[in-house]
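**Student:** Pasting the sequence and the predicted model now:
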Amino acid sequence: MATLGAVVQRQQLRAELKKARNKSRLTQLQVAERMDWSPSKLIRIEAGQVGISTNDLRALLREYGITDPEQTEFFLSLARASRKMPYREYRGLLAKPYMDLLSYEVSASIVRTFEPLLIPGLLQTEEYSRAVSLTFAPDIAGDRLDRLIEIRQQRQEILENDERPEFFFIIDEAAIHRWVGGPRVMRGQLERLKEMATRPGISIQVVPFGIGAHAGLQGPFVLLEFDGEIDHILYLEKYTGESVFSDDPEATAVHLERFWELERLAPREDLPRLVDHAIEGLGERVDSTPQEEVGLMA
């Protein structure tokens, strides 16, 4: 598996610091008073919302009774790695949850994605991604739009890596029948979907219309699984923005069970037939000037 990303390192540091404080039998308020911090500073550090300097970390470890050089270096290495954020050159262009997702993806051992309305971002063609982007953010154009599409294509390089997570994608049939960008763009997207489904380590399934209503219709989500201290992290995506992460065991367990249920409803062997049917539905129409329909959705 690839080296742990910065966001994952921060989450692991958060978990280890909280564990060390509990072991020292100190409350957050007691620690904050001893460190001469506001309680909110320690709360944000333990929540993984902010980083911590090496000087502050050394002092904090002493309060917890951790003086062993190897243990200290373990914590310091996590803190240093947590500050090495990917796609730094795009900061200010990308929303923080999306940047965090990029870091989580390269660090995961398994990535499970469900999408009821759109083709997942990792599987999108450049033309499809541009059409989606213009729909969600019609005010974005020119160089800024080109850079957003560049990020999408750069993100997809993970699918070509020898060391990569296993990817499981489930899509509702509605996503393959919605003409995003027009017939020509959609044909290219569907052909890409079929090709990607043949690659090792990538599973793509489609929940057919005949299933009727199902739990996945509550919305898209990404569930990332990790080796080590962090087990699962859930990414709940909102088309209107405000996407959020959660490592709450109950929430991740519910969505893992939901994903397994969706897998049962979407036999892998049905994908070529369902995609070919969607392609047939496009007919012979080829729109030479497809609608310019971004937000970068997962």
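**Tutor:** Looks like it arrived, so ask away. Quantities reported herein were computed from a predicted structural model and do not represent experimental measurements. Numbers count the residues shown, from 1 in each chain.

**Student:** contacts and neighbour counts: CA atoms only from here.
**Tutor:** OK.

**Student:** Show me the helices in this structure, by range?
**Tutor:** Counting by DSSP state H, one finds helices in the chain at the ranges 6-23, 28-35, 39-46, 54-63, 69-82, 96-107, 126-136, 142-155, 173-177, 183-196, 249-265, 271-281.

**Student:** since we're on residue 35, how many residues are nearby?
**Tutor:** Residue neighbour count, defined by other Cα atoms under 10 Å, stands at 15 for residue 35.

**Student:** now the closest residue to residue 244 other than its chain neighbours: how far from residue 97?
**Tutor:** Once flanking residues are discounted, residue 244 sits nearest to residue 236: 5.4 Å by Cα to Cα, 6 or more residues apart in numbering. Between residue 236 and residue 97 the distance, using Cα to Cα, to the nearest Å, works out to 10 Å.

**Student:** Give the intersection of the neighbour lists for these two.
**Tutor:** The contact sets of residue 236 and residue 97 overlap at 243, 244, 245 (Cα atoms under 8 Å, 6 or more residues apart in numbering).

**Student:** try this one side by side with the last:
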Amino acid sequence: MTSDSPNPRRQGPADPNDTAGGPTVSRILLGTQLRRLREASGISREAAGAHIRASHAKISRLELGRVGFKERDIEDLLTLYGVTDAGEREGLLGLVTQANVRGWWSQDSDLLPAWFEMYLRLEQEARVIRTYQVQFVPGLLQSPEYAREVILAGHRTEPEHEIDRRVQLRIDRQKMLSEPGAPQFWAVIDEAALSRPFGSPAIMRGQVEHLLEMSLMPNVSIQVLPFRLGSHAAAGGPFTILRFAQPDLPDVVYLEQLNSAVYLEKRTDVEQYLAVIETVSVQAETPVRSRTLLRNLLKQF
């Protein structure tokens, strides 16, 4: 991705034959290698794009691992960058097949904007996911009934079968938390998200009960940020930080907007959000006290 890695220890070239991860890791590692080769050759993105009959923006997306790869394009770029060693070319081209493996959500890709599909790819590879949410319960922690109400809020004109598909997609996404090698998921939820009703009192009660159940999982930590705190470090809005096991991959901050998303990976940007999540985690109730608060909320529903 960028050379300005958010973790100083994450340096050095990636080994194209060491891809202990899924297709997104392969994409990012291959993109990183392509960037290094291009820069070492003194070739601009514009020149590289022209060589494969594309724009400099496509080269940028390739180097960030945010698009699929065509083997012909990679072969042409390797030739342009002076990579003639058969073994090196074979190793890099081998990543193309791995990088183009389709995600589990591919059958429902028509429901997903490209900017969110990229997040799903990153989420699948993350070893640690830390999030702060103020409007809704995080998607990975939503009960099916609550998820339906949240989805309906933004898709009321869609037919019921499309809503059903969206709900099932969200539930399928949650399976990652209980699978072998599941990531550590750490959520700080503003009390506002728990007090804002989506659906009937029974649906809200079911959602709180679901949070209590999820909080028992060894890889899930849930903290509630109470109203009584007043101002707090995360007042700027919701965000998610993704950290990966591979040392060559920088942390990524995900900021979702109404119809787009921003991905931050520069060290200075990521460190600001890391400082915020650390601070707000101290300001929020502990996981144990958060469970008590959740049990008290049940009485309101």
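**Tutor:** All right, it came through fine. Please read all numbers here as calculations on a predicted model, not as lab measurements.

**Student:** Counting neighbours, what do you get for the aligned residue in the first structure for residue 139 of the second structure?
**Tutor:** Aligned by TM-score structural alignment, residue 139 of the second structure pairs with residue 121 of the first structure. Applying other Cα under 10 Å, we find 20 other residues in the vicinity of residue 121 of the first structure.

**Student:** can I assume residue 121 of the first structure is in contact with residue 152?
**Tutor:** Yes - using Cα atoms under 8 Å, residue 121 of the first structure is in contact with residue 152, at 7.2 Å.

**Student:** residue contacts, the aligned partner of residue 185 of the first structure in the second structure?
**Tutor:** In the second structure, residue 185 of the first structure lines up with residue 203, judged by TM-score structural alignment. Listed by Cα under 8 Å, 6+ apart, the contact set of residue 203 of the second structure reads 145, 146.

**Student:** And the residue mapped onto residue 278 of the second structure from the first structure, how far from residue 274 of the first structure?
**Tutor:** Alignment note (TM-score structural alignment): residue 278 of the second structure maps to residue 260 of the first structure. From residue 260 of the first structure over to residue 274 of the first structure the distance is 20 Å, taken as Cα to Cα.

**Student:** next one: residue 191 of the first structure
**Tutor:** Distance of residue 191 of the first structure to residue 274 of the first structure, computed by Cα to Cα: 12 Å.

**Student:** Residue 168 of the first structure too?
**Tutor:** Distance of residue 168 of the first structure to residue 274 of the first structure, computed by Cα to Cα: 18 Å.

**Student:** got it, and residue 43 of the first structure?
**Tutor:** 49 Å.

**Student:** on that earlier part again, tell me the spacing between the match of residue 278 of the second structure and residue 118 of the first structure.
**Tutor:** The value you get for residue 260 of the first structure to residue 118 of the first structure, if Cα to Cα is used, is 20 Å.

**Student:** Return the residues in contact with the counterpart of residue 96 of the second structure in the first structure.
**Tutor:** Under the alignment (TM-score structural alignment), residue 96 of the second structure pairs with residue 79 in the first structure. By Cα under 8 Å, 6+ apart, the contact list for residue 79 of the first structure reads 9, 10, 13, 51, 52, 53, 54.

**Student:** what's the answer for residue 182 of the second structure, then?
**Tutor:** Residue 182 of the second structure sits next to 127, 176, 219 when contact means Cα under 8 Å, 6+ apart.

**Student:** I'd assumed residue 177 was in contact with the first one.
**Tutor:** No - look at residue 127 of the second structure against residue 177 with Cα under 8 Å: they stay out of range, at 10.7 Å.

**Student:** Touching both of the two, which residues are there?
**Tutor:** Common neighbours of residue 127 of the second structure and residue 177 (Cα under 8 Å, 6+ apart) are residue 183.

**Student:** Look at these two and report which has more neighbours.
**Tutor:** For residue 127 of the second structure versus residue 177, neighbours defined as other Cα under 10 Å are more numerous around residue 177 (20 against 16).

**Student:** The more buried one matches what in the first structure?
**Tutor:** That one, residue 177 of the second structure, aligns with residue 159 by TM-score structural alignment.

**Student:** Nearest residue to the middle of the first structure?
**Tutor:** Central residue of the first structure (Cα atoms, centre = their mean): residue 101, 3.6 Å from the mean position.

**Student:** Tell me which residues touch the aligned partner of that one in the second structure, please.
**Tutor:** Under the alignment (TM-score structural alignment), residue 101 of the first structure pairs with residue 119 in the second structure. Residue 119 of the second structure makes contacts with residue 254, as judged by Cα under 8 Å, 6+ apart.
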